[in-house]
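A.B. asks: A predicted structure for the sequence below; I have some questions about it.
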Amino acid sequence: MVLTRSKSNSQGTTAAAPAPAKAISPAKRKGQTSATPASKATKTEKASDISAIKNKTAEATATNSTETPAIVAAENNTANPIQAEAPATTETLTSVDTAATGPATLDMLEASAPPAPTAPTAATIPAPVDVPVLSSTAPVVVSTEEPTVHDGAAKPSTLRPYDAVVSDIEGTTCPIAFVKESLFPYVTSNLADFLKKNWSSDEMKEAVEALRIQASKDIANGLSDATPIAVESADVSSEKVQKDVIASIEWQMKADRKIGALKAFQGYMWKDGYANGDLKGVVYDDVIAAFDNWKAEGKKLYIYSSGSIPAQKLIFGFSEKGDLLHYFSGHYDTSIGQKVEAESYTKIATDIGLEPAKILFLSDNIHEINAAKEAGFQAIVTDRPGNAPLTAADQENNIVVKSFLEIPKAL
């Protein structure tokens, strides 16, 4: 049984009778079916039957003239694949009973024979399939570097190049215990004797006058604990004035005030203690190693402390490790401004002659760190034994080290 094609109009109209198929010459048919030696062999073996088959085909054509076009069409369609028709028509395949149309023709036998294998053409290769690409976020790259936040901004993973280091003292270069347990007690325990011993000196008179002026400011500002300091006269004894000085100093030290007049007086007393050997400055071992490294790299070192400049020089000039003052290019105290104010650091940068970003500030006090960063400094928090505990936010938002040797290298 073979399949024939008939066309029907998509709108249901009657299909026109198919036009007679154009006869294909034996020579042309032979060219189409003799592509390989195998097909030639098959045709030779059936040569004895060709004449009989053609005779019977002629008879069948005479008696079944209305069906012949369909058979020829089937043959032609086998040799020439059906081309796509216009969208307005549809195609159906109809079976043709060869018993009704007569024996199969040679062309039909050749059409039904399996085609000889041929080399694949580009048309047999499946067209590439477009696979939809799903949008996705960029891959997350895990950084080995540690982030840093400047007052809420992302914290840098390391330091940028810097040319100078400005360091605090208490809790940074020296143990806070040395200040709390050695320097401060030295003042309170020796204050009365020190006043009597040096009361008539010009240096003492200047120190007391500075304390008197500060006391007047505190009273004017409504500080209830502030103690006025009398002026010595015929009616006011030196002992009375000395008692006022002691009361004022003890109150301010108990409040841990960072006031210039108080720090100057403490430094005045500490100088006497260092000079007679009662005091020796204590400096962390890692500080000296870091100082050596920075000096070798050509970086300048400065001290900024709430302690007076004379007191700063005493700690490093009379340290247990000898005189360390040769490391420093300068010193700053609260005379340039309070350490918790950004303006103070701006003034320091101007005085040093560097852009703030080229200066590294070191301190244990988070408020000082924030002020320095606000001014544009790079900053690191030192977390030494005995220092005030840092909050989780303080540690998250800052580079924190326990030793100067932990300070990361600048990139």
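C.D. replies: On my side now, so go ahead.
A.B. asks: hey, let's count contacts and neighbours off CA atoms from now on
C.D. replies: Noted.
A.B. asks: for residue 378, give me its contacts.
C.D. replies: Contacts for residue 378 were tallied using C-alpha atoms under 8 Å, 6 or more residues apart in numbering; they are 159, 356-361, 372.
A.B. asks: so which of the residues you listed comes closest to residue 196?
C.D. replies: Nearest to residue 196 among the contacts of residue 378, counting by C-alpha to C-alpha, is residue 361 at 40.4 Å.
A.B. asks: which residues touch that closest one?
C.D. replies: When the contact criterion is C-alpha under 8 Å, 6+ apart, the partners of residue 361 are 165-168, 369, 372, 377-380.
A.B. asks: how about those in a markdown table, adding distance to residue 335 and secondary structure?
C.D. replies: Output for these, formatted as a markdown table (distance: C-alpha to C-alpha, whole Å; DSSP: H, G, I helix; E, B strand; the rest coil):
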| residue | distance to residue 335 | secondary structure |
| --- | --- | --- |
| 165 | 19 | strand |
| 166 | 16 | strand |
| 167 | 16 | strand |
| 168 | 15 | coil |
| 369 | 19 | helix |
| 372 | 17 | helix |
| 377 | 20 | coil |
| 378 | 22 | strand |
| 379 | 22 | strand |
| 380 | 23 | strand |
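A.B. asks: if you rank these by neighbours, which is first?
C.D. replies: Neighbour counts for those peak at residue 372, which has 28 neighbours (criterion: other C-alpha atoms under 10 Å).
A.B. asks: alright, now check it against this:
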Amino acid sequence: MTQRFRATAVVLDIEGTTSATRHVTDVLYPYSRRRFARLLTERWDEPEVRAAVEQVRELLDEPEADARRVERALGAWLDEDRKVTPLKSLQGIIWAEGFARGDLTAHFYPDVVPVLRRWHARGARLYVYSSGSVSAQRSWFGHTPQGDLRPLVSGFFDTRTAGPKTASASYRAITAATGVPPAATLFLSDRASELDAAREAGWLTGALTRPEEPHGASDRTAHPAARSFTDIDLDLELAEGTV
């Protein structure tokens, strides 16, 4: 069933929505795990790494935690699939280098890229909001089998720049940054808790219920559901007057 939305902007989740969760957990996570120790040992004093380390220490309540202790904490959070900002920041550094070297390539479901290109050509503004760092998001969209998709995207947001994805205040922060009215902003995600928060902020919401995804079979009767991007129709003309 096609879901129709009056929206001029679409904010995209990545994992489970545009892209397969298994590609992240089976390819990207192990790649970062193998490289945490070297990153922390060789680049400990770099500002971005140092800032993430300090955040890890704060979360552990261990101000003197050394590189080995930080690595163990990162590994434990990875095992738990915790959406922890310093973990995502350090992964972003590692993944950006992996994409640049050609070690990594992003995954998008076949239905996604043609629809994004069509929406962009029609004038829709596309944004990304993911728990992965902005650096990781840019690497992901920049290194795909379909080419560099970053020109399609007007902006990237993560938990550091916007806030937690289950907090309505995060979506209000994105509204303030984009200037697009909440009622003309559509958020697409596979997670009900995120969609609930976006709706509370006044956004339109669409649930991706891909059967192969771990959250894709959940009951989301509170949000219009689509199994692929081809089941989503944007009514840009009607949305132009939305306030």
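C.D. replies: Yep, that arrived. Please read these numbers as outputs of a predicted model, since none were measured by experiment.
A.B. asks: hmm, back to that, which of the contacts of residue 378 of structure 1 map to contacts in structure 2?
C.D. replies: Contacts from the contacts of residue 378 of structure 1 that recur in structure 2, judged by both residues aligned by TM-score structural alignment, their matches' C-alpha atoms under 8 Å, are 356-361, 372.
A.B. asks: which of these fall within helices?
C.D. replies: Secondary structure defined by DSSP state H assigns residue 372 of those to helices.
A.B. asks: if I look at the residue nearest to residue 79 of structure 1 when sequence neighbours are not counted, how far off is residue 30 of structure 1?
C.D. replies: Closest residue to residue 79 of structure 1 in three dimensions, ignoring its sequence neighbours and counting by C-alpha to C-alpha, 6 or more residues apart in numbering: residue 111, at 7.3 Å. Applying C-alpha to C-alpha, to the nearest Å, one obtains 12 Å for the distance of residue 111 of structure 1 from residue 30 of structure 1.
A.B. asks: who has more neighbours, the two?
C.D. replies: When residue 111 of structure 1 is set against residue 30 and neighbours are counted by other C-alpha under 10 Å, the residue ahead is residue 111, at 17 against 13.
A.B. asks: what do we get in structure 2 for that one?
C.D. replies: By TM-score structural alignment, residue 111 of structure 1 lines up with nothing in structure 2.
A.B. asks: ok, now residue 279 of structure 1?
C.D. replies: Under the alignment (TM-score structural alignment), residue 279 of structure 1 maps onto residue 104.
A.B. asks: can I assume its match is in contact with residue 136?
C.D. replies: No. Under the criterion of C-alpha atoms under 8 Å, residue 104 of structure 2 makes no contact with residue 136, lying 11.6 Å away.
A.B. asks: any common contacting residues for those two?
C.D. replies: Here residue 104 of structure 2 and residue 136 have residue 95 as joint contacts, going by C-alpha under 8 Å, 6+ apart.
A.B. asks: when those two are compared, which one has more neighbours?
C.D. replies: Here residue 104 of structure 2 and residue 136 are set side by side on neighbour count (other C-alpha under 10 Å), and the busier one is residue 136, at 24 against 19.
A.B. asks: what number of residues lie near residue 54 of structure 1?
C.D. replies: In terms of burial, residue 54 of structure 1 registers 16 neighbours under the definition other C-alpha under 10 Å.
A.B. asks: grab the nearest non-local neighbour of the match of residue 279 of structure 1.
C.D. replies: Closest residue to residue 104 of structure 2 apart from its sequence neighbours, by C-alpha to C-alpha, 6+ apart: residue 98 at 5.5 Å.
A.B. asks: list the buried residues of the host helix or strand of the one you found.
C.D. replies: When secondary structure is defined using DSSP states H and E, the element that contains residue 98 of structure 2 is helix 85-101. Buried positions in helix 85-101 of structure 2, judged by neighbour count with 16 or more other C-alpha atoms under 10 Å: 85-96, 98-99.
A.B. asks: before we move on, back to that, which of the contacts of residue 378 of structure 1 has the most neighbours?
C.D. replies: Ranked by the number of neighbours (other C-alpha under 10 Å), the contacts of residue 378 of structure 1 place residue 372 first, at 28 neighbours.
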